[in-house]
Structures are given as C-alpha cells and as structure tokens.
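*Asks:* Give me a 3D structure for the following:
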Amino acid sequence: MSVTAVPLRPIAKGALAKLWIGVGLAVAVAAGGAYLGTQSAAVANAGTPEQFLAWNAKQAGVVTTASGLQYKVVEEGKGAKPTDSDAVLVSYKGTLRDGKVFDENSQASFPVAGVVPGFSEGLKLMSRGAKYRLFIPPALGYGEQSPAEVIPANSVLVFDVELLDFRSMAEIQAEMQRMRESGAMPGGMPGGR
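*Replies:* This next block holds a predicted model:
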C-alpha cells in the first residue's frame, strides 16, 4: 500500500485575514438587514397610524391620494368607474394592520356614498372586475368613533376589495318601482286587477 502525497500550495500571505474580514462583513450585513426587517415589522404592527402610513407609502405599488387614502392595485378592471350616485356590488374583507379580520362579505351591495369616506374614494378609483387593497387612515375611516369593539378607535383599516358590479341609484329605484307596480315586490299592488 502506498500513500500518494498531493502537494498543497501554501496560502498566500493575508488570505486568511481577508477571508475572516469577508465573513465578518457578511454577518454584519445580515444582522443589519434583520434589524431593519424587525424595525419595519414593528412599525407595521405597533407604530402609530401616522408611522404605519409613512412606512406603507414606501412599499412597492402603494399609491397615496391627496386625501391620504393609500391603495394598491392587485388586479385592474375594465370600463367605467362608479360615482357617488351609484350602488355597488362588492366582495371585501376588512382587517386591522395586524391582519385581524373585523368584517367580510362575498356579495355586499350598498351606495357608494353610504360608506366611510376612504372606502367610497377607493371604490370610485375601481372599474368592474378590479381588485384593490385599500389602506384607510383613521380620518377617512371611523376615527375616534369605533362602530364595534373589534375596531379600536383611530385604527388604520385595510380592505381587500373586488368590484363585482355597479348601477346607478336612479336605475335601481326605477326597477324597484316597476316591480312594486307589477306586484312582484312586497308593498306593491297585487297583479291582475
């Protein structure tokens, strides 16, 4: 049995020091990134509404309107956009910043002007089929007047909204009147006089 010796070249002078400096820099960069990530998460979940909205405004795809509403287009729709004189059919999920769900509905119908200002403003930006994420500041949401215990006062409201359809209130009222007159709706005259 023979042993073959493989000649190893000596390590260049200072190479080991450079290696350790490189390892040290990599650890420092990783620690810095982890610290910044922790700080961002802290602001997102525990900072004031103003701190959260300032942080959120810098996130990819988030747009801030003149009123302070922030939104992110998840999927763009097509066609016209609703106005204050329309009623919408939407699917939505409302959460707090920490992800706690406070309201959800897969087919809700209501007047555009009949909801908090931030939600109404967001609806008017959307076309049929659009999916948006709305970040509603307290001043455009419920402010200090929380409607339920699950929503603390001065909360930023986060809504995932899909605009399924919309129609004008005048059109809806005319159709309801026709249904009442034909007896197809309670409160109308019975048909076949």
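*Asks:* C-alpha from now on. contacts and neighbour counts both.
*Replies:* Fine.
*Asks:* residues in contact with the particular helix or strand that has Phe102 in it?
*Replies:* Element membership for Phe102, per DSSP states H and E: strand 101-111. Contact with strand 101-111 is made by 84-96, 150-151, 169, as judged by CA atoms under 8 Å, 6 or more residues apart in numbering.
*Asks:* which pair in these spans the largest distance?
*Replies:* The distance between the two most remote of these (CA to CA) is 31.5 Å, for Val150 and Met169.
*Asks:* Of the contacts of strand 101-111, just say which sits nearest to Gly141.
*Replies:* Nearest to Gly141 out of those is Ile151 (CA to CA; 10.7 Å).
*Asks:* which residues of the protein fall in strands?
*Replies:* For the chain, the strands defined by DSSP state E occupy 62-64, 70-75, 86-95, 101-111, 131-136, 157-168.
*Asks:* The second one: which residues count as buried?
*Replies:* Burial within strand 70-75, assessed by neighbour count using 16 or more other CA atoms under 10 Å, is assigned to 70-73.
*Asks:* Likewise for the fifth one?
*Replies:* Across strand 131-136, burial judged by 16+ other CA under 10 Å covers 131-136.
*Asks:* Second chain to compare with the first, below:
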Amino acid sequence: MAEVTRVPLQPIAKGSLTKLWLGVAIGILIGFGLAWFVVPQVMATVNGVKIETLAEGVGPNPSATDVVFVRYKGTLDDGTVFDESQDIPLPVEGIFPEGSPLPLDRMLPGFTEGAQKMQKGGKYIMKIPAEQAYGAEPPPGAPIPPNADLTFEIELVDFMSEQDFQGRLQQLQQMMAMQQGLGQQQGAEGQPPAPGQ
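*Replies:* As a prediction, the model looks like this:
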C-alpha cells in the first residue's frame, strides 16, 4: 500500500482566527447596512399609490386640506420629465418656506392620497397609477399621454393649513403694497415741482 505524503500544517498565528471572523462579521453588517440605506423602503400603498421613502421625515403628516411646500420632479414610465418644481422667490423671507406651494385639495387624487403619508423633511418616490392621476383625459397640451402612470420624486419641505396659508399670503400682499406705496412716495419726492407750484 502506498503511503500518503504528509504535509505538516503550520499553526495559526495567535489572534488570526478571531480577526478573520471579525472581518466576516463586519462585511455582513456593511452589506446589510448598504441594503437598508440604498434600497428604498416601501412606506405605504394607498388606493394603488405607492410611496417609497428615500429619507425619513419627522413630525405629523399633512391633511387633505393642507398646503404642502415641496420640491418635486414628475416623470413618465419612459423617464420623460413632464413637470418640475421651482422655488418661488418671495420678496420677504420668513413668511413662506422654500419649495412650491401646492394645495392638496386641488391636486390629483393620487397625489393628495400619497402626500398625506409623508413627513416634513422627508424625501419620497410616489408612483400614481393612471386611474388616480389623469386617466384617459390628460390636460390639453400636456406631454402626458392618456392612461399614463406618473412617478414623482418629492421632498416635503413643510406644510400648513389653508387658513394659515391664506393669512400669510394676505400679510405678504400687505407688505408688498406698503413697499410699493413707499417707493411711489419716494419717487414723487425726488420729482421736480410741477409748474405753478
């Protein structure tokens, strides 16, 4: 019978096995961490509207009659951008937050449903099926085809009640009227006197 050549095994250095298992454990934890933060978490599905959370918000949710201030981009299934928000440059800071103001009671049914599941400061992807969007009759001239599902990337900057919004709007209008009145008064003071004065 032939004898098997024996290879002497070297002893493992002290602490190497512990380091190896520690490295494996850290690798697994990093993998789970990346999966948790990179993969959007489905937060809710309401009447067919899917909301994925990209970044958690804090605090309460808006109601169906609130005005939300958002930054958003609306796309079709093929990636075509059909609408994108722009911050409204207001003349007085501190009256309205940044973002575009959208009264939820005048929005698409799916948008209103989805926005009520969001929180201030959160970032989301909202997928609205056609029957909760424009259905077979999109707005005339819009780049949205009939029966199109819509996807919105949304950052909910802030929200307030319609009453609060109207009060702040009135306050802003009064401030603008005062500034305009002061500007006209200062302009009139700088004019030369009219003949006969």
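*Asks:* related to what we said a few turns ago, a markdown table for the buried residues of strand 131-136 of structure 1, including distance to Gly118 of structure 1?
*Replies:* As requested, the buried residues of strand 131-136 of structure 1 are exported to a markdown table (distance: CA to CA, whole Å):
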| residue | distance to Gly118 of structure 1 |
| --- | --- |
| Lys131 | 16 |
| Tyr132 | 13 |
| Arg133 | 12 |
| Leu134 | 8 |
| Phe135 | 8 |
| Ile136 | 5 |
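*Asks:* from those residues, which is closest to Ala31 of structure 1?
*Replies:* Phe135 (30.5 Å).
*Asks:* Quick one: residues contacting that closest one.
*Replies:* Residues in contact with Phe135 of structure 1 (CA under 8 Å, 6+ apart) are 69-71, 156-159.
*Asks:* conserved subset of those in structure 2?
*Replies:* By both residues aligned by TM-score structural alignment, their matches' CA atoms under 8 Å, those still in contact after alignment to structure 2 are 69-71, 156-159.
*Asks:* Need the residue closest to the centroid of structure 1.
*Replies:* Among the residues of structure 1, the one closest to the centroid is Arg133, at 2.8 Å (CA atoms, centre = their mean).
*Asks:* Map it across to structure 2 for me.
*Replies:* Superposed on structure 2 with TM-score structural alignment, Arg133 of structure 1 falls opposite Ile125.
*Asks:* Map Asp77 of structure 2 across to structure 1 for me.
*Replies:* By TM-score structural alignment, Asp77 of structure 2 lines up with Arg97.
*Asks:* ok so, going back, could you export the buried residues of strand 70-75 of structure 1 as TSV, including distance to Met126 of structure 1?
*Replies:* Formatted as TSV, these follow (distance: CA to CA, whole Å):
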residue	distance to Met126 of structure 1
Gln70	13
Tyr71	11
Lys72	11
Val73	9
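*Asks:* what's the closest of those residues to Gly61 of structure 1?
*Replies:* For the buried residues of strand 70-75 of structure 1, the nearest to Gly61 of structure 1 is Lys72 (5.6 Å; CA to CA).
*Asks:* how close does the closest one sit to Lys131 of structure 1?
*Replies:* According to CA to CA, to the nearest Å, Lys72 of structure 1 and Lys131 of structure 1 sit 9 Å apart.
*Asks:* For the longest helix along structure 1, what is the distance to the chain centroid?
*Replies:* The longest helix of structure 1 (DSSP state H) is helix 15-46. Distance, stretch centre to chain centre, for helix 15-46 of structure 1: 29 Å (CA atoms, centre = their mean, to the nearest Å).
*Asks:* what about the alignment partner in structure 1 of Glu56 of structure 2, neighbour count?
*Replies:* Here Glu56 of structure 2 is matched to Glu76 in structure 1, going by TM-score structural alignment. Glu76 of structure 1 has 13 neighbours, counted by other CA atoms under 10 Å.
*Asks:* Skip the chain neighbours and tell me the closest residue to Glu76 of structure 1.
*Replies:* Ala130 (4.7 Å; CA to CA, 6 or more residues apart in numbering).
*Asks:* just Gly183 of structure 1 next, same as before
*Replies:* Nearest residue to Gly183 of structure 1, sequence neighbours excluded (CA to CA, 6+ apart): Pro190, at 4.7 Å.
*Asks:* Burial check on that neighbour, number of neighbours?
*Replies:* Pro190 of structure 1 - counted by other CA under 10 Å - has 13 other residues nearby.
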